[in-house]
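S.K.: The following comprises the amino acid sequence and a computationally predicted model.
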Amino acid sequence: MSKAISGVDHVDGMLPIPQLFAYGLQHVLAMYAGAVAVPIIIAQAMNLPIEDLIRLITADLFTCGVATLIQTLGFGPIGGRIPLIQGVTFASVGPMIMIGQQHDITTIYGAIIVAGLFTFLVAPFFSRLIRLFPPVVTGTIITIIGINLMPVAVKWMGGGAGSPHFGGDLLNIALGVATFIIVIITYRFGKGFIGNLAILVGLILGTALAMLCGVTDFSEVGRSQWVSIVTPFYFGLPTFDFASMISMIIVMLVVMVETTGDSIAVGEIVDKPIGQKELAAVLRADGLSTLIGGILNSFPYTAFAQNVGLIAVTRVKSRFVVAASGVILILLGLFPKLAAIVACIPNAVLGGAGIAMFGMIIASGIRSLGKVSFDGNYNLMLVAISIGVSMIPLAAPNFYAHFPDWAQILLKSGITAGSIIAVLLNVVFNGFGYKTVNEPNRATRKYRHFTRFKGYPKHFYQ
């Protein structure tokens, strides 16, 4: 590969294998807790035995890896070829529990397979909505992503949501603060390769401190199997229920909105503009990965927003780093002992690193909004209302508890609700269309310029 596209500063940059592994492991550690949370929730809701829970977790990790490789490496018109790590969408949890309790787990997988196929087929049509995501909308969505992820880090730092000692165990908070300080010191004084590994260094040293304090428990590693084979249709052939399929399709429509925001955010961070063609490829990868998830006893897949912040913190833009994460995830799915080792990282340590990662997403959104004009237009109100709506589930998690199930799918995720409001307000305030202006300068005449949406990057109208 040429020097022009080598190293960490280019989306297509290639690195030596040891560096790929180290940077890739950093991404895996950042997303692991979120990756295994969904299979645990589903197994508990359906009262599955422990051996089925383990199978769900290993199948999920394996499919996360496959989905990440599809998205980062791509083939043909599938995959955005950007550093997006894939994981199970939390938007699917509620509908999957309802389907499983009303029917069985094979009906869940039937709905997932149909929803994945639907997403794959409608991707090129949905991608045309890229014109509804000017800088004021994308900057708002990036900020919303960071704000809505921050409570995850805070809950980790307090010892984990649901913990009886949440917030009251000063040791947890001390471990989180120590990890956070390690990340800052490494980021400030580490040079080159080490500086880019600030999050990984923080997680490793934070876990070491937890071991010294007697917090980390590695007993589960000894009880885990060495090898686990992912078997397609392990729970039986999928069954198809119309209402279940429709509910999962609605979930995937929500996922496509989130994926659009995430991919545009990553594209801005790594200096690779995301246009209609690129967005269609990203969404096709989501659809194909979700279909594969239904076959391999896993779940719907989308981009993991927390890893967007990691890219911003580390400044490692190479998609091959995230592809290495995909390989690591596949290995974790095949070798449960490795997965058990990663699972031993205390929540408090993850929280300390998470504050830096998710805060960086907020900073990236603010930087994007800094390029937007707020004079003589409605952009300030657009940003204000969108962020305000996105924070409702954070301020009052049960606010939408009595809404219809379909409305809860849309509204209980602050990222989804805020993103939809931002898009709708942009249409209300700024409209849909644009006019073509003939430039007198022949050098610039080939470009069509927005007269109403000032500040759009060229890739929105080329």
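M.R.: Everything's here; your move.
S.K.: can we go C-alpha only for contacts and neighbour counts from here?
M.R.: OK.
S.K.: Look up how far residue 390 lies from the residue nearest the centre of the chain.
M.R.: Geometric centre of the chain, nearest residue: residue 304, 1.3 Å, by C-alpha atoms, centre = their mean. Relative to residue 390, residue 304 is positioned 18 Å away (C-alpha to C-alpha, to the nearest Å).
S.K.: Wait, residue 299 touches residue 293, no?
M.R.: Yes. Using C-alpha atoms under 8 Å, residue 299 is in contact with residue 293, at 5.0 Å.
S.K.: Could you tell me which residues touch both of these two?
M.R.: Shared contacts of residue 299 and residue 293, defined by C-alpha atoms under 8 Å, 6 or more residues apart in numbering, comprise 60, 112.
S.K.: More neighbours: which of these two?
M.R.: residue 299 (31 against 27; other C-alpha atoms under 10 Å).
S.K.: Tell me the secondary structure at the more buried one.
M.R.: coil (DSSP: H, G, I helix; E, B strand; the rest coil).
S.K.: Contacts only, for it.
M.R.: 60, 88, 109, 112, 290, 293.
S.K.: Over to residue 201?
M.R.: Residue 201 neighbours (C-alpha under 8 Å, 6+ apart): 182, 183, 186.
S.K.: Please identify the helix or strand for it.
M.R.: For residue 201, the host element (DSSP states H and E) is helix 198-212.
S.K.: Check which element follows that helix along the chain.
M.R.: Counting by DSSP H and E, what follows helix 198-212 is helix 219-223.
S.K.: in that next one, what's buried?
M.R.: residue 221 (16 or more other C-alpha atoms under 10 Å).
S.K.: residues in contact with it?
M.R.: 337, 338, 340, 341.
S.K.: and the helix or strand containing the first one, what does it pack onto?
M.R.: Read that as residue 337. Using DSSP H and E, residue 337 falls within helix 336-343. Packing contacts for helix 336-343, counted by 3 or more C-alpha pairs under 8 Å, 6 or more residues apart in numbering; DSSP states H and E, involve helix 17-45, helix 219-223, helix 319-334.
S.K.: angle of the helix holding residue 201 against helix 17-45?
M.R.: Relative orientation of helix 198-212 versus helix 17-45 (axes from the mean of the first three to the mean of the last three C-alpha atoms, to 10 degrees): 60 degrees.
S.K.: Show me the strands in the stretch 51-200 of the chain, by range?
M.R.: 86-88 (DSSP state E, counting those that start in this stretch).
S.K.: check contacts around the residue nearest to residue 270 when sequence neighbours are not counted.
M.R.: In this structure, residue 270 finds its nearest non-sequential neighbour in residue 317, 5.3 Å apart by C-alpha to C-alpha, 6 or more residues apart in numbering. Taking C-alpha under 8 Å, 6+ apart, we find residue 317 in contact with 8, 9, 10, 11, 13, 83, 269, 270, 311.
S.K.: second one coming, line it up with the first:
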Amino acid sequence: MTAEKEAEVNELGALKDHNHDDEVKETEANSGSGSALHLTYGLNDKPSWYLTLLMGFQHFVIMSSGCAFGVIILFDAACVQDEVDKSNLIASSFFVMGITTFVQCTLGTRLPIAQGPSIVFYPVAIGIMAGDSLECPDLQVKDNATLHHNGTLAFSQPGEKIWHRRVGQVAGTIAAGSIVQLLIGSTGVMSHLLRFVSPLVVAPTIFLIGFSVMGAVLNLCAPQFYISIVCCILIIVFTYVLDRVKIPIPYFSIRNRKPLVTRFAAFSTLPILLSMAIMYALCHLLTVTNVLPSSPEAWGYGARTDIKSSAVLNAGWFRVPHPLQFGSLSVNGPGVVAVGCAILVSIMESIGDYVTCAKFCGSPRPVGFPMNRGIAAEGFGCFLSGLFGLPVGPTSYSNNIAAISMTKVASRRVMHATSAIMVIFGLFPKLSALFVCVPDPIIGGVLLATIGIICGVAAGSLSSVRMDRPRNAFVFGFSVFLGVVVPLQIKASRHRDATSMSDSAQAIAMGIAQDLLSNEMLVGTGTALLLDSCLPGTRKERGLEAEAEGADSVTPGSCQTEAELRWQVDCYESTAFHRFYSRHLPILHRLPLFPGRLSERRANAVCENRETAI
């Protein structure tokens, strides 16, 4: 009898200690300031309005270049030659990505994550546009006299028809493929799919994403390659050499009533914009001194700063982007498959961003419903992008997540301000036209550096894989090799097969097969997935054992106490909304998009059973 009482007392003491730990964790989480991470503003904190605008504009500056260049890189493939059309496309990109950012921060993960064009959609878009039968017209804007007052070219009607059709086909395909992402997010199946996708599948995919767009990047660098190289070197130096250098900035403190000096890490925070500003000033100097040639046929003419001045002059002051603004949409059947693969890659990238952002914000790991909501929000963004005629889809931006770690500002309100600034830029095409005026070689230099980093991420994703094993080396190398060689061969033989085959069922089937096999990412990912699944190898060798360490915190059936669940709700759910549906619509707790209802007694039973099983 005494032994039973002693065991009961020990069990009660352990339960109290467990609950005490949960209360401490809950108190630290609900403090909002993130004391453990020394955050200046926590996730639910609300800075003053002027600080909110200032810090929101800083986030906008960090992601603005990616948001604009995400569309600019596709101009050549889409035959967009009118500078006014370019500014309208960039403005639409800001507008749609601003809405998607607001949805992500409010209804999605509710983390301060900026949304912008994803690089994974570039190979798909370029492949679909390359399959168009009409070629781009050879149009040259020699001076401003060739432009009408409404900003259209006197001879640009054929080009407009071509780019409307090409962009409409890509946008329609992305809108159709977004249904896959919406279903994955709303059903919560991604946590189960991740168990079968090893880093050996992700790494070739990421590498081929960067490789597949290098042709478009080199076309931008071609007008003056030296300018592109210098711009790329500046970005590298600012990012990795001068990253710890802080510039003193004097200001007058109203509170202290005296001038003070603050230090700003400009090189690490704004390396791309600083490099662009320096190179633009250099190109302008070379233009006014006539060092750069004035003949459009001469090498180096594309680096002049006066050949696109009409973009700002002819762009409208105010324009509201709207659905189907560039014409009707169409769907490319094989392209939907490629878009689906791109979406899976984007989801895996975004999940890593969610976990990293939550860590920087002092929030719990986004388990279950926050992750599902985030994926669904990005699916909504893909559908919105396609509906508005954009040839790209959104994803989370890692640079803005890194900025949270540097600035110690994790307020959701700041990212709401960023989304508002993006929408404002989207409503005023003249502001967006400033990005069009940047010479192509400067844009090419920026993309050389950024896409090079993307290719390097592929190597980082293999850190948990035993690459000293011949099996893994073969899977990675052979997948990359086929992802490069097969599309090159298909593209080379496309014209020959098209002229030798009649319009029959065989020709249609061959065309679909060529469209699928001409996509580098689809070939490489499919090869890696097939080899990694079929060739014998342990989970530890494949890198799946390291991924499984956090599996319990990702799956819906994980061990969570009521305090931990309440911590999640405070960070990832609106308190008023949660109180409303908990009282009036309790059935929503059973859906993957909403937090579950878990009593403390049941949570302890789950924990006890799990520990017993282990």
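M.R.: Yep, it's here. Here the structure is a predicted model, which means the values were calculated and not measured.
S.K.: related to what we said a few turns ago, make CSV out of the helices and strands packed on helix 336-343 of structure 1 and add distance to residue 402 of structure 1.
M.R.: Formatted as CSV, those follow (distance: least, C-alpha to C-alpha, whole Å):
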stretch, distance to residue 402 of structure 1
helix 17-45, 20
helix 219-223, 39
helix 319-334, 38
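S.K.: now, of these, which is deepest in the fold?
M.R.: helix 319-334 (a mean of 26; mean count of other C-alpha atoms under 10 Å).
S.K.: count of neighbours near residue 281 of structure 1?
M.R.: Neighbour tally, residue 281 of structure 1, other C-alpha under 10 Å: 24.
S.K.: Can you tell me how far it is from residue 82 of structure 1?
M.R.: Taken as C-alpha to C-alpha, the span from residue 281 of structure 1 to residue 82 of structure 1 is 10 Å.
S.K.: Likewise for residue 267 of structure 1?
M.R.: From residue 267 of structure 1 to residue 82 of structure 1 the distance is 7 Å (C-alpha to C-alpha).
S.K.: Kindly report the same for residue 4 of structure 1.
M.R.: 17 Å.
S.K.: who has more neighbours, the two?
M.R.: When residue 4 of structure 1 and residue 82 are compared for neighbours, residue 82 comes out ahead with 26 against 10, by other C-alpha under 10 Å.
S.K.: Surely the more buried one and residue 74 touch.
M.R.: No. If you go by C-alpha under 8 Å, residue 82 of structure 1 and residue 74 don't touch, sitting 9.1 Å apart.
S.K.: circling back to that earlier point, dump the contacts of residue 299 of structure 1 into CSV; add distance to residue 159 of structure 1 as well.
M.R.: Formatted as CSV, these follow (distance: C-alpha to C-alpha, whole Å):
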residue, distance to residue 159 of structure 1
60, 24
88, 23
109, 33
112, 33
290, 32
293, 31
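S.K.: and of those, the nearest to residue 349 of structure 1?
M.R.: residue 88 (22.3 Å; C-alpha to C-alpha).
S.K.: List the contacts of the closest residue to the closest one other than its chain neighbours.
M.R.: Ranked by C-alpha to C-alpha, 6+ apart and with sequence neighbours excluded, the top spatial neighbour of residue 88 of structure 1 is residue 301, at 4.6 Å. Contact partners of residue 301 of structure 1, counting by C-alpha under 8 Å, 6+ apart, are 64, 67, 86, 87, 88, 89, 286, 287, 289, 290, 293.
S.K.: In these, which residue is surrounded by the most others?
M.R.: residue 286 (34 neighbours).
S.K.: Check the alignment and tell me where that one lands in structure 2.
M.R.: Aligned counterpart of residue 286 of structure 1 in structure 2: residue 378 (TM-score structural alignment).
S.K.: Could you measure from that match over to residue 492 of structure 2?
M.R.: Taking C-alpha to C-alpha, one finds residue 378 of structure 2 at 35 Å from residue 492 of structure 2.
S.K.: next one: residue 95 of structure 2
M.R.: 38 Å.
S.K.: quick one, which of those two is more surrounded?
M.R.: residue 95 (26 against 12).
S.K.: which residues does that one contact?
M.R.: 321, 422, 423, 424, 425, 426, 427.
S.K.: and these as JSON lines, adding distance to residue 200 of structure 2?
M.R.: Output for these, formatted as JSON lines (distance: C-alpha to C-alpha, whole Å):
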{"residue": "321", "distance to residue 200 of structure 2": "41"}
{"residue": "422", "distance to residue 200 of structure 2": "36"}
{"residue": "423", "distance to residue 200 of structure 2": "39"}
{"residue": "424", "distance to residue 200 of structure 2": "42"}
{"residue": "425", "distance to residue 200 of structure 2": "40"}
{"residue": "426", "distance to residue 200 of structure 2": "39"}
{"residue": "427", "distance to residue 200 of structure 2": "43"}
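S.K.: list the ones among those residues that structure 1 also has?
M.R.: Counting by both residues aligned by TM-score structural alignment, their matches' C-alpha atoms under 8 Å, the contacts of residue 95 of structure 2 that remain in contact in structure 1 are 321, 422, 423, 424, 425, 426, 427.
S.K.: Please pull up the equivalent of the fifth one in structure 1.
M.R.: By that I understand residue 425 of structure 2. Match for residue 425 of structure 2 (TM-score structural alignment): residue 332.
S.K.: which one is that match nearest to, not counting chain neighbours?
M.R.: residue 339 (4.9 Å).
S.K.: so who does the residue nearest to the centre of structure 1 touch?
M.R.: 31, 84, 85, 86, 87, 89.
S.K.: swap the cut-off to 6 Å and go again
M.R.: 85, 86, 87 (C-alpha atoms under 6 Å, 6 or more residues apart in numbering).
S.K.: so the last one makes contact with residue 66?
M.R.: No. Between residue 87 of structure 1 and residue 66 there is no contact under C-alpha atoms under 6 Å: 10.3 Å.
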